[in-house]
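Participant: The following comprises the amino acid sequence and a computationally predicted model.
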Amino acid sequence: MAQDVPVERRAVTERTFFGHPRALATLFLTEMWERFSFYGMRAILVLYLTAEVADDGLGLGEANANAVYGTYNAMVYLLALPGGWVADRLIGARRSVLWGGVVIAAGHYVMAVPVRWSVFAGMVLIVLGTGLLKPNISTMVGALYDRDSPRRDAGFSIFYMGINLGAFIAPLITGYLGEKINWHLGFAVAAVGMTFGVIQYVLGRRNLGDAGDGLPTRCSAPTAAGR
């Protein structure tokens, strides 16, 4: 199987992103838009669930709405475990991030459909997609650097800035559109954000080198003589 070769080993004349491998920009923007969609939808989810039917909401009680919200968040992080397994054993980190982004975007588009069942179907898709994308994109960031590289921590710090930027901007936009205009328009904006993330990830794949391409190389089990 192919083994990840750190992108930083390329020639020093190659364009960089704040002094880091150019591939970091691709992963930075992908994660930024994924967090934009994630936190943007979350910002209006409970408000939509508890809004009166006359106001185009679902009219759920506060306790039920919070239970739905809590279950959704728990499943997002729980599904990271099988998502990592799928990447390690079946399709690799790079394809996991791509398909995860596509499924997340599809989930947000389903939520944008103005019917009562769409929010629950959309959340299921988002949970599945996030389980594929979230753990594996961080793995790819680490694969850009040699294991002992002094730039590795700085690279992750820049990557986390993308998370914070997306999380900061999203509620301002989706919150306004969802509360002031239409709930499903807010969900649609989250879908568009994830679509941007997928598009730029595909366009920037040439910068990724071998990071996340193929399955991880595993050491064989020790023999009796070597124990």
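Facilitator: Everything's here; your move. Residues are numbered from 1 along each chain as shown.
Participant: For the rest of this, base every contact and every neighbour count on C-alpha atoms.
Facilitator: Fine.
Participant: And residue 171, how far from residue 96?
Facilitator: The gap separating residue 171 from residue 96 is 27 Å, by C-alpha to C-alpha, to the nearest Å.
Participant: Settle it for me: which of these two has more neighbours?
Facilitator: The residue with more neighbours, out of residue 171 and residue 96 and counting by other C-alpha atoms under 10 Å, is residue 96; that gives 27 against 23.
Participant: Check which helices and strands the lengthiest helix in the chain is in contact with.
Facilitator: As far as residue count goes, and with DSSP state H defining each element, the longest helix of the chain is helix 23-50. For helix 23-50, the helices and strands in contact under the criterion 3 or more C-alpha pairs under 8 Å, 6 or more residues apart in numbering; DSSP states H and E are strand 16-17, helix 62-78, helix 118-143, helix 152-176, helix 183-203.
Participant: Including distance to residue 48, could the ones you listed go into a markdown table?
Facilitator: Rendered in a markdown table, the data for the helices and strands packed on helix 23-50 read as follows (distance: least, C-alpha to C-alpha, whole Å):
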| stretch | distance to residue 48 |
| --- | --- |
| strand 16-17 | 39 |
| helix 62-78 | 9 |
| helix 118-143 | 10 |
| helix 152-176 | 11 |
| helix 183-203 | 7 |
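Participant: Identify whichever of these lies nearest to residue 34.
Facilitator: For these, proximity to residue 34 was assessed by C-alpha to C-alpha; helix 183-203 is nearest, at 5.4 Å.
Participant: this is the other structure I want to compare:
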Amino acid sequence: MSTPRHPKGLYFIFATSTAERFSYYGMRAIFILFLTQALLFDKEHAASIYGSYTGLVYLTPLIGGYIADKYWGIRRSVFWGAMMMAVGQFLMFASASMLEARELSHWLMYGGLTFLILGNGCFKPTVSSLVGQLYEPGDKRL
């Protein structure tokens, strides 16, 4: 007797979620250094930005879950959340690439953080629900 395989979409969702977590925790690990050493913020201002970013990343899934339930649906929320986070990472990269234009670099960083926060708000609360939709009701593997 063979064991049924997991749905193919599960591996894609796993890879996407892993990339999202790597993006979040990887950036958090070096974010204060980037703010103080590259963008030349003082430590207090850098800590304030870091704390605001972290707090909003944990707050926005409440709003994102509501939007997914009432308007967009789960799949659309996951897709647009992932797209917004990708844009946010590209803006953060652009910010780090244009350090000589300090004002522009700061605005790119703030824009990148905004996209990362909003993207996480749409992505995080819905991705686990998407996994649940891959299996039939009553499936023991769920």
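Facilitator: That came through fine. Given the structure is predicted, the values throughout are model-derived calculations rather than measurements.
Participant: After superposition, what is the TM-score?
Facilitator: TM-score for the superposed chains, counting by TM-score structural alignment, normalised by the length of structure 2: 0.84, backed by 131 aligned residues with a C-alpha RMSD of 1.8 Å.
Participant: one step back: among the helices and strands packed on helix 23-50 of structure 1, which is nearest residue 46 of structure 1?
Facilitator: The stretch from the helices and strands packed on helix 23-50 of structure 1 with the least distance to residue 46 of structure 1 (C-alpha to C-alpha) is helix 62-78; that distance is 5.8 Å.
Participant: which residue is nearest the middle of structure 2?
Facilitator: Within structure 2, one residue has its C-alpha closest to the average C-alpha position: by C-alpha atoms, centre = their mean, that is residue 120, at 3.6 Å.
Participant: What residues does the counterpart of residue 56 of structure 2 in structure 1 make contact with?
Facilitator: Using TM-score structural alignment as the criterion, the counterpart of residue 56 of structure 2 in structure 1 is residue 75. Taking C-alpha atoms under 8 Å, 6 or more residues apart in numbering, we find residue 75 of structure 1 in contact with residue 127.
Participant: quick one on the thing from earlier: so for residue 88 of structure 1, which of the helices and strands packed on helix 23-50 of structure 1 sits nearest?
Facilitator: Of all the helices and strands packed on helix 23-50 of structure 1, it is helix 118-143 that lies closest to residue 88 of structure 1, at 9.2 Å by C-alpha to C-alpha.
Participant: correct me, but residue 29 of structure 1 touches residue 198?
Facilitator: No. Taking C-alpha atoms under 8 Å as the contact criterion, residue 29 of structure 1 and residue 198 are not neighbours in contact, 9.4 Å apart.
Participant: higher neighbour count, these two?
Facilitator: Under the criterion of other C-alpha under 10 Å, the comparison of residue 29 of structure 1 against residue 198 puts residue 198 first, with 25 against 22.
Participant: pretty sure that one contacts residue 102?
Facilitator: Yes. Counting by C-alpha under 8 Å, residue 198 of structure 1 does reach residue 102; the two are 6.7 Å apart.
Participant: circling back to that earlier point, to residue 35 of structure 1, which of the helices and strands packed on helix 23-50 of structure 1 lies closest?
Facilitator: Ranking the helices and strands packed on helix 23-50 of structure 1 by their distance to residue 35 of structure 1 (criterion: C-alpha to C-alpha) puts helix 152-176 first, at 5.2 Å.
Participant: what comes up buried for that closest one?
Facilitator: Neighbour-count burial for helix 152-176 of structure 1 flags 152, 155-156, 158-160, 162-163, 165-167, 170-171, 173-175 (criterion: 16 or more other C-alpha atoms under 10 Å).
Participant: one step back: the residue nearest to the centre of structure 2 and residue 76 of structure 2: what is the separation?
Facilitator: 13 Å.
Participant: Quick check: the aligned residue for residue 130 of structure 1 in structure 2?
Facilitator: Taking TM-score structural alignment, residue 130 of structure 1 has residue 120 as its aligned residue in structure 2.
Participant: Repeat that for residue 40 of structure 1.
Facilitator: Taking TM-score structural alignment as the criterion, the aligned counterpart of residue 40 of structure 1 in structure 2 is residue 26.
Participant: What is the burial count for its match?
Facilitator: Residue 26 of structure 2 is surrounded by 12 other residues when neighbours are defined as other C-alpha under 10 Å.
Participant: OK, contacts around it?
Facilitator: Under the criterion of C-alpha under 8 Å, 6+ apart, residue 26 of structure 2 has no contact partners.
Participant: Touching, residue 41 of structure 1 and residue 176? I think so.
Facilitator: No. Contact status for residue 41 of structure 1 versus residue 176: not in contact, 11.8 Å apart, counting by C-alpha under 8 Å.
Participant: Quick check: neighbours shared by the two?
Facilitator: Both residue 41 of structure 1 and residue 176 are in contact with residue 186, where contact means C-alpha under 8 Å, 6+ apart.
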